[in-house]
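In: just the structure for this:
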Amino acid sequence: MTTEQRSTLDAILRQGAFPADIGLEEQRAQLKALLSAQPLPADLTVTAGEIGGVPTAEVTVDGIEPRHTVLYFHGGVYVMGDAALSADLASQIGRRTEASAISVDYRLAPEHPYPAAVDDALAAYRGLLERGIAPADIVLAGESAGGGLVIATMVNARDHGIPLPAAAYVMSPYVDLTLAGATMKTKRDADPLMSPDALQARIPDYTAGQDPALGLISPIFADLSGLPPLVIQAGSHEVLLDDAVRLAREAAAADVEVTLDITPGVPHVFQAYHAILDEGATALDRAGRLLSAYLIYPGRSAT
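Out: The predicted model follows:
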């Protein structure tokens, strides 16, 4: 873990930061270029598929006989990204939990505003169960908006009487589309990639006139009771830091077993840069140990 690695990554991300005044198609292209810059590992196979009627990228790693399944939701503030672009990050969780990874290509706004993403996420989870995979063998995981979608999916599943997964893992979760977190201001200069202005510009695309404080849009405001163990990770150099902190607090207040893991000096979804940032790989290792224990002993604390 070196200062040089963090400084190099900060410089790279500031070059690719998303200004609020460019169009969505350009933002989509920039995100694809940023995420495609890192080639997929040679031992990774990504296959297009579908589950519950929702397109997916199914990710397998050579040499791993999967015992479990990671259902993964990509980030992109609900308007950008796709399942295949997050294949490597999804696979990193699978490597550490002896799991296959299924990355979900949920519909994006503004072409498909809320509740399209929420409906697709629940359909994919329901489809996984209909394949005969036991809830105790499933982890839901996601980054940024995908992290918010993880929480919304579990709340939605609980409210529909659907059995919940063994655990969930969210990286830099975007769970408050009202942008009320204090770090929207206090971390604005430290964050090399995101800004409140850029986030605000995309919120109407997704909400399409709905109240951004609705629990399935901003699950920080949802009733979190009854959810499975939750692992939350974030970096100290991101405007969404307070989303992670407040989510952990609300989950704990609802008697959810929660681990909050903040890494200093690193940016939004720093785990995605595990190949060039030691902190990313180390955080994934920590999450993997927790998730593996929950998968083996559902509902128990990791030891």
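
In: when you work out contacts or count neighbours from here on, use the C-alpha atoms and nothing else.
Out: Will do.

In: ranges for the helices of the protein?
Out: If you assign secondary structure with DSSP state H, the helices in the chain sit at 3-15, 24-36, 87-97, 116-130, 145-159, 183-186, 196-207, 241-253, 278-296.

In: closest to residue 215 out of those helices?
Out: Proximity of the helices of the chain to residue 215 was assessed by Cα to Cα; the nearest stretch is helix 145-159, lying at 7.4 Å.

In: picking that back up, how about the helices of the chain, which one is nearest residue 170?
Out: Judging these by Cα to Cα, what sits closest to residue 170 is helix 145-159, at 4.7 Å.

In: can you name every helix or strand that the closest one contacts?
Out: In this structure, helix 145-159 packs against strand 68-73, helix 116-130, strand 138-143, strand 167-171, with contacts taken as 3 or more Cα pairs under 8 Å, 6 or more residues apart in numbering; DSSP states H and E.

In: which parts of that helix are buried?
Out: Within helix 145-159, the residues scored as buried using 16 or more other Cα atoms under 10 Å are 145-158.

In: which one of these is nearest to residue 239?
Out: Of all the buried residues of helix 145-159, residue 145 has the smallest distance to residue 239: 13.5 Å, by Cα to Cα.

In: please provide the structure for the following sequence as well, for comparison with the first:
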Amino acid sequence: MPDTPMDQLLRRITEKTGHWGRETTLDAMREGFEDLISGGREAALRHEVIGGIPAAWTGAGEGVLLYCHGGGYQMGSLRSHGPLMADLAKAAGVRVLGFDYRLAPEHRYPAAAEDALSVYRALLASGTDPRRLAIAGDSAGAGLALGTLLRARAEGLPLPAAAVFLSPWVDMQARGTSYDSNAAQDPLTQKSKVLAMVRAYLGRGGDPADPLASPVNGDLAGLPEMLIHVGSHETVLGDSELLLERARAAGVSVELVVWAGMVHHFQVFPELPEAESSISQIGAFLRRRIG
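Out: Alright, predicted model coming up:
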């Protein structure tokens, strides 16, 4: 049988990350991650500094989407996620703003959270209408986006009109049974690696149950409407299910879409037809809310 797009992707992931081991430097992993996630694509970004943080815009429109990139709080950048930002901007007809927050272990929690809130606060201060503003992120970036909502609410800042979470990693306690049931199907987020990222991010003695580190543990009442997209083969599928349960219990309007056979943050891989479909659905959601 001919290779499927997923077969080709899994082979590409193995070629890029399969040799990583104890001797692999963090710089090498960061470079490999950027190459894998960007797929060699480059987005046309308009760089500037916002709230003291290096940032970049893509797309055009009245609405604004603040995007938090993934990478386990240790990897990822505007380079790795610029193409996804551009895809979302085109699908939604909005401007997308991404930013390079400080990474662990050089800068542990709450450095990334502080940077995200600084950018959000600066957006509002520049005159961005929160009714035309949404926030989104993938993997750790989704956790950062959700945590930013909690911090913004605690400061009394206006909240955006909507939130979108792609393959969200929002539970640093790693309680989901999907870490075991999907272990053989998701090459990017094995439980041992996830727990190692938790230690690197929080540092020795850090509390993975802290609601501002694991925002699914926070009080979600009053947060904006949420859309969650996740793959059925993801080890972090349980995070999405827990977020859905707790958001609904808090009275938040939330929709969860589980994509059959998809792996972690599949939207960054344009060779997958499901990636385009997911981005199209997310774009339609954002058009209705802020477009």
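
In: and residue 232 of the first structure, which of the helices of the first structure is closest to it?
Out: Taking Cα to Cα, helix 241-253 is the member of the helices of the first structure nearest to residue 232 of the first structure, at 6.6 Å.

In: now that closest one on the second structure. Mean distance?
Out: Once the two models are superposed, helix 241-253 of the first structure sits on average 0.9 Å from its counterpart in the second structure (mean Cα distance after the TM-score superposition for the first structure).

In: circling back to that earlier point, in TSV: the helices and strands packed on helix 145-159 of the first structure, plus mean neighbour count.
Out: Conversion of these to TSV gives the following (neighbours: other Cα atoms under 10 Å):
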stretch	mean neighbour count
strand 68-73	27
helix 116-130	20
strand 138-143	28
strand 167-171	28
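
In: got those as CSV, with distance to residue 222 of the first structure columns?
Out: Rendered in CSV, the data for these read as follows (distance: least, Cα to Cα, whole Å):
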stretch, distance to residue 222 of the first structure
strand 68-73, 19
helix 116-130, 14
strand 138-143, 18
strand 167-171, 16
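
In: show me what residue 134 of the second structure aligns to in the first structure.
Out: Matched to the first structure by TM-score structural alignment, residue 134 of the second structure sits across from residue 139.

In: test my guess that that match contacts residue 154.
Out: No. With contacts defined as Cα atoms under 8 Å, residue 139 of the first structure does not count as touching residue 154, sitting 10.9 Å away.

In: which position in the second structure pairs with residue 271 of the first structure?
Out: Correspondence of residue 271 of the first structure to the second structure, assessed by TM-score structural alignment: residue 267.

In: what number of residues lie near its match?
Out: Residue 267 of the second structure sits with 27 neighbouring residues when counted by other Cα atoms under 10 Å.

In: so it makes contact with residue 278?
Out: Yes. Here residue 267 of the second structure reaches residue 278: they are 6.9 Å apart, a contact under Cα under 8 Å.

In: show me what contacts the equivalent of residue 69 of the second structure over in the first structure?
Out: Under the alignment (TM-score structural alignment), residue 69 of the second structure pairs with residue 74 of the first structure. Residues counted as contacts of residue 74 of the first structure (Cα atoms under 8 Å, 6 or more residues apart in numbering) are 81-83, 86, 103-104, 142-147.
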